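Enquirer: quick one, structure for this:
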Amino acid sequence: MNRHRTTKTAAALATTLLAAAVLSGCGGDSAYCAAVKDNQRALNSFGSAATDVAFAKEARAVRRIAATHPEKIGRDWTTIDTAMRGVQKAQKKAGITFDGLNDPEKRAEADDADVEAIQKAYARFNDTAKQRKAVVEDVQKTCDVTLK
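Expert: Below you'll find the predicted structure:
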């Protein structure tokens, strides 16, 4: 009887391990691909609306994906995330919204050093074009998700 119970236990354990391997392997998305799919709408709207709300959504999407530490492309996601945080931090410090940046009166009211910091932050973000291209290509290849 003891041998029968041991055999049943071993069989149940083997079945459980096999199921776990299948589910964690090709059967399910990686944390990276799941984060991409969860944030696909924000990624696809990237740059379509120059508002604080839109940029914040896009930045959150990038931050969530970067937090999964994708194996091959993690450094690029982190670079983009850091640049976006820099833009948000500079704007917050200056108290200027996206709309305010395009308003000559509001820009004139802002401290010159703050406006310069915002411009530098945007330049650092614009310098991530290579990384943004790389992540779009990786998302297609790794997660089978096409971003617009």
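Enquirer: all contacts plus neighbour counts: C-alpha atoms, from now on.
Expert: OK.
Enquirer: just the strands in this protein please.
Expert: Listed in chain order, the chain contains no strands at all (DSSP state E).
Enquirer: show me the residue at the heart of it, geometrically.
Expert: Val62 (2.1 Å; CA atoms, centre = their mean).
Enquirer: how much space between the closest residue to that residue other than its chain neighbours and Ala10?
Expert: Leaving aside its sequence neighbours, Val62 sits nearest to Asp81 (CA to CA, 6 or more residues apart in numbering; 5.9 Å). For Asp81, the distance to Ala10 equals 47 Å [CA to CA, to the nearest Å].
Enquirer: between those two, which one's more packed in?
Expert: A direct count of neighbours by other CA atoms under 10 Å for Asp81 and Ala10 places Asp81 higher, at 23 against 12.
Enquirer: thought that one was touching Ile65?
Expert: No. The pair Asp81 / Ile65 is not scored as a contact, 9.2 Å apart, by CA atoms under 8 Å.
Enquirer: burial measure for Lys37, as a count.
Expert: 17.
Enquirer: would you do the same for the sequence below? I want to compare the two.
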Amino acid sequence: MTQPLREALAQCRRHAVVLAQARADLPPRFDTAHVLSPSDALVRAGDQFVLRFIKLQDTLGEQVLRPFTVEVLGEPVSDLPLIDVLNRLERYGFLRLHDWARWRALRNALTHEYPDRPDLRVAVLNDALDAADGLAALLGRLEGRSAVSGAGGAED
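Expert: Reported below is the predicted structural model:
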């Protein structure tokens, strides 16, 4: 496994750890009161959660999935669209396409505040709380396979 992939996985792990820490400081479920009049502590934890969710999803999509598929799985996807990379990862059992699409949509929704729609903000935040475990589980599967595959490559 190349150094850039190792570093990207380490960066993802850091995002996942901070994401989990922030999630622990959040309520199990958001409600309208949390969105309309949050405490300072809730704002800080919520901001950290949202930031790390976005960063984890972005880093996986931009720096990990394609190199992982090429280097670890040996699939020639360097010049293929991301959907083809995702299809290969689904075939190998690392993710489900509809999960990835959901995580991407959540990532995009989290970038908006929806000041006139507290109900929508609550729904997006609760969906992200549910989805965070899935993103972390994907990272764990990628790390696990990378550790097995990276034990003796030419670039180690």
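Enquirer: mind checking the TM-score on these two?
Expert: The TM-score (TM-score structural alignment, normalised by the length of structure 1) is 0.45; 97 aligned residues with a CA RMSD of 3.7 Å.
Enquirer: buried residues in the biggest helix by length in structure 2?
Expert: Scanning structure 2 for the longest helix, with DSSP state H as the assignment, gives helix 118-149. For helix 118-149 of structure 2, burial by neighbour count (16 or more other CA atoms under 10 Å) applies to 118, 121-122, 124-129, 131-132, 134-136, 138-140, 142-143, 146.
Enquirer: what ranges do the helices span in structure 2?
Expert: Using DSSP H, helices in structure 2 cover 3-24, 32-36, 40-59, 65-71, 82-91, 97-110, 118-149.
Enquirer: repeat that for structure 1.
Expert: Using DSSP H, helices in structure 1 cover 2-24, 31-38, 40-44, 52-66, 74-94, 98-101, 104-109, 112-126, 129-143.
Enquirer: which strands or helices does the second one pack on?
Expert: Yep, that's helix 31-38 of structure 1 we're talking about. helix 52-66, helix 129-143 (3 or more CA pairs under 8 Å, 6 or more residues apart in numbering; DSSP states H and E).
Enquirer: make JSON lines from these and add distance to Arg5 of structure 1 to it.
Expert: Output for these, formatted as JSON lines (distance: least, CA to CA, whole Å):
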{"stretch": "helix 52-66", "distance to Arg5 of structure 1": "46"}
{"stretch": "helix 129-143", "distance to Arg5 of structure 1": "43"}
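Enquirer: and among these, the most buried is which?
Expert: helix 52-66 (a mean of 19; mean count of other CA atoms under 10 Å).
Enquirer: just how off-centre is it within its chain?
Expert: A distance of 7 Å separates the centroid of the chain from that of helix 52-66 of structure 1, by CA atoms, centre = their mean, to the nearest Å.
Enquirer: angle of that helix against helix 74-94?
Expert: 150 degrees (axes from the mean of the first three to the mean of the last three CA atoms, to 10 degrees).
Enquirer: relative orientation of helix 52-66 of structure 1 and helix 31-38 in degrees?
Expert: Using the same axes, to 10 degrees, helix 52-66 of structure 1 lies at 160 degrees relative to helix 31-38.
Enquirer: so which of the helices of structure 2 is the most surrounded?
Expert: Note that of those, helix 65-71 is the most buried (mean count of other CA under 10 Å), with a mean of 21.
Enquirer: does anything pack onto it? Which helices or strands?
Expert: Using 3+ CA pairs under 8 Å, 6+ apart, the elements in contact with helix 65-71 of structure 2 are helix 82-91.
Enquirer: could you check the angle the helix it packs on makes with helix 118-149?
Expert: Going by the same axes, to 10 degrees, helix 82-91 of structure 2 makes 70 degrees with helix 118-149.
Enquirer: show me what helix 82-91 of structure 2 is packed against.
Expert: Counting by 3+ CA pairs under 8 Å, 6+ apart, helix 82-91 of structure 2 packs on helix 65-71, helix 97-110.
Enquirer: any chance of the ones you listed in a markdown table, plus distance to Leu51 of structure 2?
Expert: Listed next are the helices and strands packed on helix 82-91 of structure 2 as a markdown table, based on distance: least, CA to CA, whole Å:
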| stretch | distance to Leu51 of structure 2 |
| --- | --- |
| helix 65-71 | 20 |
| helix 97-110 | 9 |
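Enquirer: between those helices, which one is nearest to Asp58 of structure 2?
Expert: Nearest to Asp58 of structure 2 among those is helix 97-110 (8.3 Å), distances taken as CA to CA.
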